[in-house]
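Undergrad: next one to model:
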Amino acid sequence: MNKANRVRWRFAVEFGRGLLIVWPVLSGVVLLMVLLGFCCARDEHWPFGDGLYFALITGFTVGYGDFVPHHPLARACAVCLAFLGIVMTAIIAAAAVKALGIAQDSER
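TA: Next up is the predicted model:
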């Protein structure tokens, strides 16, 4: 195996380890996102599937705009969902950066 492939393999292994370490936090964030989505669905009289869709899309991509909350509580939930999405992205990015650093250092 050449050097580039070893670094890639080491990155994948270390990234997996990093995700295992932060998994309790990530699963808590996702669970909170789902609960906030159900709260939005209840407040806006959407089906719960639409509330789940709204929560995940808002958290992962900051929304498409096909579902828009109108009630103040649902809007507050949407803001929290967007912040949780930022937190989740930051945690995953931090795990990836740490894994890349370890992978590069292992080849020096």
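
Undergrad: going forward, measure contacts and count neighbours with C-alpha atoms only.
TA: OK.

Undergrad: helices and strands around the longest helix along the chain, which ones?
TA: Of all segments of type helix in the chain, defined using DSSP state H, the longest is helix 3-44. Other elements packing on helix 3-44 under the criterion 3 or more C-alpha pairs under 8 Å, 6 or more residues apart in numbering; DSSP states H and E are helix 48-61, helix 72-106.

Undergrad: could those helices go into TSV alongside distance to residue 18 and mean neighbour count?
TA: TSV is the format used below for the helices and strands packed on helix 3-44 (distance: least, C-alpha to C-alpha, whole Å; neighbours: other C-alpha atoms under 10 Å):
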stretch	distance to residue 18	mean neighbour count
helix 48-61	20	20
helix 72-106	5	17
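
Undergrad: sequence B follows; please return its structure for comparison with A:
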Amino acid sequence: MKHAHPSHIRREFYKSVGFYLRLAWPIFSTMLIIIVTVGLIISYLEGWDPFDGIYFGFVTGLTIGYGELVPKLPLSRILAILLGFNGVLLTAIFAAISVRAIETAVRVTEGDK
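TA: Coordinates of the predicted model:
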């Protein structure tokens, strides 16, 4: 049984990721806009610099949570929880796209035999 060359599989994987990201881009872009917007709202409420709010939005949304920026107000904390849920969903969608792209790349390269 002859196996496909790894570089061919990688190339097919990247093509598939690009295809599925373009397909899911309306969802992705909406979720990214939510992260930025909610981060800016939190920065306004907490009196932070706008860039700090965007940074906080991504650090929280991607569930990294360094802890150097901590919201104190109840509304800011509720919004931070929503950022976390949004980020988990964003990560899950990207993981699903990656798995699907791997499946597609393997199927395409197996079909080349």
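
Undergrad: with the second structure superposed, average distance for the longest helix of the first structure?
TA: Averaged over the aligned pairs, helix 3-44 of the first structure sits 0.7 Å from the second structure after superposition, using mean C-alpha distance after the TM-score superposition for the first structure.

Undergrad: so where is that helix in the second structure?
TA: Per the alignment by TM-score structural alignment, helix 3-44 of the first structure matches residues 5-46 in the second structure.

Undergrad: under the alignment, what does residue 57 of the first structure map to in the second structure?
TA: Residue 57 of the first structure maps onto residue 59 in the second structure, by TM-score structural alignment.

Undergrad: still on that earlier bit, in JSON lines: the helices and strands packed on helix 3-44 of the first structure, plus distance to residue 41 of the first structure.
TA: Below are these laid out as JSON lines (distance: least, C-alpha to C-alpha, whole Å):
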{"stretch": "helix 48-61", "distance to residue 41 of the first structure": "4"}
{"stretch": "helix 72-106", "distance to residue 41 of the first structure": "8"}
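
Undergrad: of all the ones you listed, which lies closest to residue 36 of the first structure?
TA: Nearest to residue 36 of the first structure, of all those, is helix 72-106, at 5.9 Å by C-alpha to C-alpha.

Undergrad: distance from the closest one to the second structure after superposition?
TA: Mean for helix 72-106 of the first structure is 0.6 Å (mean C-alpha distance after the TM-score superposition for the first structure).
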